[in-house]
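> Structural data only, the sequence is not supplied:
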């Protein structure tokens, strides 16, 4: 039995426990990279132009003269162990809040989708949440891993397909990113840029065919692959950490592709968009979207606000943008978009309720 509408409810976003001003993180980076005079000037310009005021981390190191975890260059297994130690309590809290706001008990959940581009193991976050939340043993699980900043869109799309299969299905999504875990004191341009942008956070929501407690209706999804950007944004597992490749050409690629992505939606949908939830991958990316779509300055105000107050939390960030829109009483059609390795553009059309 297929149902008509599919809804998102219980959207909960959790900041990382340690919050740092961008200027304090700059001081840390100058010290850890042992920057000479030229690099110091470059980093100061980069951080001033980032559009970020503060960022959160699951580690206290970025505010310490003698970093605790990064006192040595920790290997990948130590970083993965720290991921689960730090993330699980916050992910559990987000899930519990999401269930409560959706009017659900743990036994109501039929499917669990976990999302992370920064931490992996087997058993992983999905089974750890199963255990700590006491979800039913027959809960069906899916892990969306290593897809980059657009991974949440895949989780939403999958959850919608599951919810359409039966009105009894209740899908819990938990997204947990620990980007700062992969700090490396490299002076490579890609690493310097990543170190200036990325932060940590957790989010959760429930997707179902039940309109009760609904905050948004999931309407449609579209995707666009730009193979010419394959070398401009990538995410690899290195010897010590996950390594980001992020070139300064990415905003130009986004600018060239985003109109075509929007045009994949029918003209009625395009004409009725009232709100824009654009992943704030960086200030230049938001400026590229504004320019390409001819948007007024106020259209992406929420995305700029999230970038300023939280930084780029990879796949979690779009949840924060959506939450801010809902808190501002935004209603009606909303177009969300995110960008990641490939280069891939992902999008969703929602109706905010």
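Looks like it came in fine. In this text, all values refer to a predicted model and were calculated from it rather than measured experimentally.

> CA atoms for contacts and neighbours, from now on please.
OK.

> count of neighbours near residue 3?
When counting by other C-alpha atoms under 10 Å, one arrives at 13 neighbours for residue 3.

> which stretch of helix or strand covers the residue lying closest to it once chain neighbours are set aside?
Nearest non-adjacent residue to residue 3, counting by C-alpha to C-alpha, 6 or more residues apart in numbering: residue 164, 5.3 Å away. Counting by DSSP states H and E, the secondary-structure element that holds residue 164 is helix 151-165.

> and the residue nearest to residue 3, how many residues sit next to it?
18.

> that older thread, what helices and strands are in contact with the helix holding residue 164?
Other helices and strands packing on helix 151-165, by 3 or more C-alpha pairs under 8 Å, 6 or more residues apart in numbering; DSSP states H and E, are strand 111-116, strand 140-145, strand 170-178, strand 200-208, strand 214-225, strand 344-352.

> another one to put next to it:
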């Protein structure tokens, strides 16, 4: 059977209303000294807000959502925050939910990869699919442990200066025309064409987040930019081979500069390294730099925010997206703007 058409039809982004200056880090850190249900309290509210925006833009009612794929690296409760999110949104009890954990900054694209697989499964069964993807992170919960280590070891640790809190959602829909040719879906925002996953061997100690008695502890080695940059050409080459033979809109791209690039803003050195590795100009990654400069690294949330930012300005038809998480794991997606 032909590959189903998968379309991103809505986005939603939410951030806390206040910005915390460096002078207030100590006060915020002590807020998280005792175990705190920060994500289930503060985070779920952000996830609900972002999800409602995405569902509304997709033109769907909440009872039309068929699946939820959620991701976070800053909560380990059972039930997971996806259950609280579904309850607050009023989703049907029969909605299929999956919660991803342990994928960190790669979570946004890993969740998109899973959402695509769920849509493909629905197409095989001849059923509709509208997957709500939610990424939510309260990375400020890392501050207590980070400051404790800084005080103990008297060493500079940059992790706490990179991260921010936030949530992002999108709706990935199976085009109903794949089930009923008379029922065609609106053009959407992006068409998800394909995806790729790579794990770099022997890198578990380079990028990780552990749970300690005082919260979440991030470990970011100095090797990360050197590990992530070489992954990007591998993702690109694999995805380039999956371009359709014919494009209804324009000549097919054949060079990295023919794409817009939605790269997870893990840090300035990571973005600069990928820009160099792929021989790109800064304008190819404009949305990534913009999100990083305004919101820092919000882990799984960031790359989804980059995609949402990118679609708001005219650009190239084809988009390459990449994100990197613990493992080191690299996720890539090939998308096409709906023109």
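Received it, and whenever you're ready, just let me know what you need. Not measured: the values here are computed from a predicted model.

> what's the TM-score here?
Laid over one another, the chains give 0.85 as their TM-score (TM-score structural alignment, normalised by the length of structure 2), with 309 aligned residues with a C-alpha RMSD of 2.1 Å.

> re the thing from before, what angle do the helix holding residue 164 of structure 1 and strand 111-116 make?
Between the axis of helix 151-165 of structure 1 and that of strand 111-116 there is an angle of 170 degrees, by axes from the mean of the first three to the mean of the last three C-alpha atoms, to 10 degrees.

> what residue of structure 1 takes the place of residue 39 of structure 2?
Alignment note (TM-score structural alignment): residue 39 of structure 2 maps to residue 83 of structure 1.

> for structure 1, which helix is longest?
helix 76-101 (DSSP state H).

> returning to that earlier point: comparing the helices and strands packed on helix 151-165 of structure 1, which comes out most buried?
Ranked by mean neighbour count under mean count of other C-alpha atoms under 10 Å, those are led by strand 200-208, which reaches a mean of 29.

> which SSE is the equivalent of residue 130 of structure 1 over in structure 2 in?
Structural alignment places residue 130 of structure 1 opposite residue 86 in structure 2 (criterion: TM-score structural alignment). When elements are defined using DSSP H and E, residue 86 of structure 2 is found to belong to helix 81-89.

> Name the residues that touch stretch 116-133 of structure 2?
Residues outside stretch 116-133 of structure 2 that contact it (C-alpha atoms under 8 Å, 6 or more residues apart in numbering) are 3-4, 6, 51, 55, 64-70, 111-112, 115, 169-174, 176, 178-179.

> do stretch 345-353 of structure 1 as well
In this structure, residues lying in contact with stretch 345-353 of structure 1 by C-alpha under 8 Å, 6+ apart are 150, 153, 214-226, 254, 257-258, 261, 326, 330-339.

> about what we covered before: can you count the residues close to the match of residue 39 of structure 2?
23.

> Might you report the residue contacts of it?
Applying C-alpha under 8 Å, 6+ apart, one finds that residue 83 of structure 1 lies in contact with 119, 178, 181.

> Which of the residues you listed are retained in structure 2?
Contacts retained in structure 2 from the contacts of residue 83 of structure 1 (both residues aligned by TM-score structural alignment, their matches' C-alpha atoms under 8 Å), given in the numbering of the listed structure: 119, 178.

> which one of the contacts of residue 83 of structure 1 is nearest residue 198 of structure 1?
Distance to residue 198 of structure 1 across these (C-alpha to C-alpha) is lowest for residue 178, with 9.0 Å.

> That closest one: what's it in contact with?
Under the criterion of C-alpha under 8 Å, 6+ apart, the contact list for residue 178 of structure 1 reads 57, 58, 83, 87, 118, 119, 199, 200, 201, 313.

> what about 10 Å?
16, 56-59, 79-80, 82-84, 86-87, 116-119, 198-202, 313-314, 316 (C-alpha atoms under 10 Å, 6 or more residues apart in numbering).

> That one -> structure 2?
Residue 178 of structure 1 maps onto residue 138 in structure 2 when the alignment is built from TM-score structural alignment.

> I'd like the distance between its match and residue 14 of structure 2.
Computed as C-alpha to C-alpha, to the nearest Å, the residue 138 of structure 2 to residue 14 of structure 2 distance reads 12 Å.
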